[in-house]
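*Asks:* Need a 3D model of the following:
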Amino acid sequence: MLYLRTAESRGHADHGWLDTHHTFSFADYYDPSFMGFRSLRVINDDWVAPRRGFGTHPHRDMEIITYVLDGQVEHRDSMGTHGVIGPGEVQRMTAGTGVRHSEQNTSDEPLRLLQIWILPERPGLEPSYEQKRFAPEERQGRFRLLASPDGREGAVTVHQDVALYGTLLGTGDEARFTLAPGRHAWLQVARGSGTFNGVRVKEGDGVAVSEEQALTLIAETPLEALLFDLA
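*Replies:* You can find the predicted model right below:
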């Protein structure tokens, strides 16, 4: 069973410096039908103006993943971590018992990123940070593991029964994935268009998957997407 969450149906807010679309309920956008999917709580598609960003603010008891599409974001936090994240890099921050951080676009170019929140396996985890780069050729034509509970295959470690995969497809290319019995999936199309098990998808669309095993994503135009394998 597949359910298409179209880009147009998402929540939207334009703050001038930040143009953002919310796949699930977030901040002032509330839809009781879209509070998340399984342990996946937030997917925000953020466009941040040059030399602007999110000032220092707190988080707790959340696994936060940042996936940059264009530009770069500078991260600083109360753990003393400082990092710059660009396209092809994945940042994971465990907020746990509490952390404060800022995210700034320090360049003269626009920044686009996907901000992802996942509910942790339990509250009160020790805050931590991780950042890794995945070269385009690693994701080309297949679903490449980016985050998992055990950090296998060089993925970042997320404290929940979730595996996150990324793919880059050229026109006409396809990527296949087999979902284990009893598992669920969410596909998020970052850019491009194609079909997902026969369902037409485009930039900003999401697809919830249950009671399916064989998944096939075919690109009609160059396509970038994330796939969440969820308990």
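
*Asks:* Please make it C-alpha for all contacts and neighbour counts, starting now.
*Replies:* Fine.

*Asks:* mind listing what residue 130 touches?
*Replies:* Residue 130 sits next to 91, 92, 93, 156, 157 when contact means CA atoms under 8 Å, 6 or more residues apart in numbering.

*Asks:* What about those, which one has the most neighbours?
*Replies:* Highest neighbour count within these: residue 156, with 25 neighbours (other CA atoms under 10 Å).

*Asks:* do you know how far the closest residue to residue 11 other than its chain neighbours is from residue 172?
*Replies:* In space, residue 11 comes closest to residue 22 once its chain neighbours are excluded; the distance is 4.7 Å by CA to CA, 6 or more residues apart in numbering. Residue 22 sits 29 Å away from residue 172, going by CA to CA, to the nearest Å.

*Asks:* Of those two, which one has the most company?
*Replies:* Neighbour totals were compared for residue 22 and residue 172, and residue 22 leads with 23 against 12 (other CA under 10 Å).

*Asks:* Residue 12 is in contact with that one, correct?
*Replies:* Yes: counting by CA atoms under 8 Å, a contact exists between residue 22 and residue 12, whose distance comes to 6.1 Å.

*Asks:* this one as well, want them side by side:
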Amino acid sequence: MIRIHRAAERGHVDHGWLQARHSFSFASWYDPRHMGVSALRVINQDRIAGKRGFGQHPHDNMEILTYVLKGRLQHMDSMGNHAVIHAGELQLMSAGTGVVHSEINPGDEPVELLQIWLLPNQQNPAPRYAQKQFPRLPGLHCLVAPDGSSEDTLPIRQDARIYRGILGAGESVQHPGCEDRVIWLQMITGSVQVGDETLEAGDGAEIRQSHALMLTATQDAEFLMFDLP
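*Replies:* Coordinates of the predicted model:
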């Protein structure tokens, strides 16, 4: 089963300095058909104007990932972390018992990013922070994995894996299926063929099936694949 959420159907919020597209219900945008999938609760595609951003605000008991697509983002938090996340870099903030943070665009040009939230599988652990630049390799590569499962990925407090797919036109990748898992695909650029469906930039798809999943790029493409409980 494939259920597609087209890019144009996402929620759109215009704050002037912030242009946000919501794949799932978030803040003032609510759609009961799109409340998240499994542990995946938020995918926001944000465009933040220069010298603007999100001031100090709190979170708790949420796994929060930021994938910067263009530009750079300055991070500060109550754990004492001060960092700049550059394009292509992935940040993970495991909020646990609670953390206060800010995310500001320090440059003059807009920064574009995906903000991703997943529900954790444990409550009230100590908060923690990590970020990592992954090489842009073709194919499908795991970026985020369950805590303790790999030293080459960011550790998440959930039975979930996040893969980045980078394919040239005509290239394919296969992901093994499992009847008790849920897949969410989030397109970033280009287009891919999944079964009889074509997904384009900004589209998302929920996939539930037990057999192997084949994806073929019809244009040069980048996407995220979420393997969820």
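
*Asks:* what's the TM between chain one and chain two?
*Replies:* Overall, the chain-to-chain superposition scores 0.96 on the TM-score scale (TM-score structural alignment, normalised by the length of the second structure); 228 aligned residues with a CA RMSD of 1.1 Å.

*Asks:* just checking, which of the contacts of residue 130 of the first structure belong to helices?
*Replies:* Secondary-structure check on these using DSSP state H: no residue lies within helices.

*Asks:* So in the second structure, which strand runs the longest?
*Replies:* The residue-count maximum for a strand in the second structure (DSSP state E) belongs to strand 213-228.

*Asks:* got the contact list for that one?
*Replies:* Contacts of strand 213-228 of the second structure from elsewhere in the structure, counted by CA under 8 Å, 6+ apart, are 38-40, 159-177, 181-195.

*Asks:* Just the buried residues of those.
*Replies:* Among those, those scoring as buried are 38-40, 160-168, 171-172, 177, 182-194 (criterion: 16 or more other CA atoms under 10 Å).

*Asks:* what separates residue 207 of the second structure from residue 148 of the second structure, distance-wise?
*Replies:* The span separating residue 207 of the second structure from residue 148 of the second structure equals 27 Å under the rule CA to CA.

*Asks:* Spit out the contact partners of residue 136 of the second structure.
*Replies:* Residue 136 of the second structure sits in contact with residue 166, where contact means CA under 8 Å, 6+ apart.

*Asks:* Wait, a helix at it?
*Replies:* No: the assignment for residue 136 of the second structure is coil, going by DSSP: H, G, I helix; E, B strand; the rest coil, so no helix is present there.

*Asks:* Mind telling me what it corresponds to in the first structure?
*Replies:* Counting by TM-score structural alignment, residue 136 of the second structure corresponds to residue 136 in the first structure.

*Asks:* Report the buried residues of the longest strand of the second structure.
*Replies:* The neighbour-count criterion (16+ other CA under 10 Å) identifies 213, 215-228 as the buried residues of strand 213-228 of the second structure.

*Asks:* Return the member of those residues nearest to residue 44 of the second structure.
*Replies:* Using CA to CA, the shortest approach to residue 44 of the second structure within these belongs to residue 224, at 13.0 Å.

*Asks:* just checking, residue 138 of the first structure is part of a strand?
*Replies:* No: Residue 138 of the first structure: not assigned to a strand; according to three-state DSSP it is helix.

*Asks:* Just to check, it is in contact with residue 153?
*Replies:* No: under the contact definition of CA under 8 Å, residue 138 of the first structure does not touch residue 153, with a separation of 11.2 Å.

*Asks:* roughly how far is stretch 214-224 of the first structure from the heart of the chain?
*Replies:* Averaging C-alpha coordinates over stretch 214-224 of the first structure and over its chain gives two centres that are 17 Å apart (CA atoms, centre = their mean, to the nearest Å).

*Asks:* so where in the second structure does it end up aligned?
*Replies:* With TM-score structural alignment applied, stretch 214-224 of the first structure matches the range 212-222 in the second structure.

*Asks:* Residue in the second structure paired with residue 199 of the first structure?
*Replies:* When the structures are aligned by TM-score structural alignment, the residue of the second structure matched to residue 199 of the first structure is residue 197.

*Asks:* same thing with residue 164 of the first structure?
*Replies:* When the second structure is aligned by TM-score structural alignment, residue 164 of the first structure is paired with residue 162.
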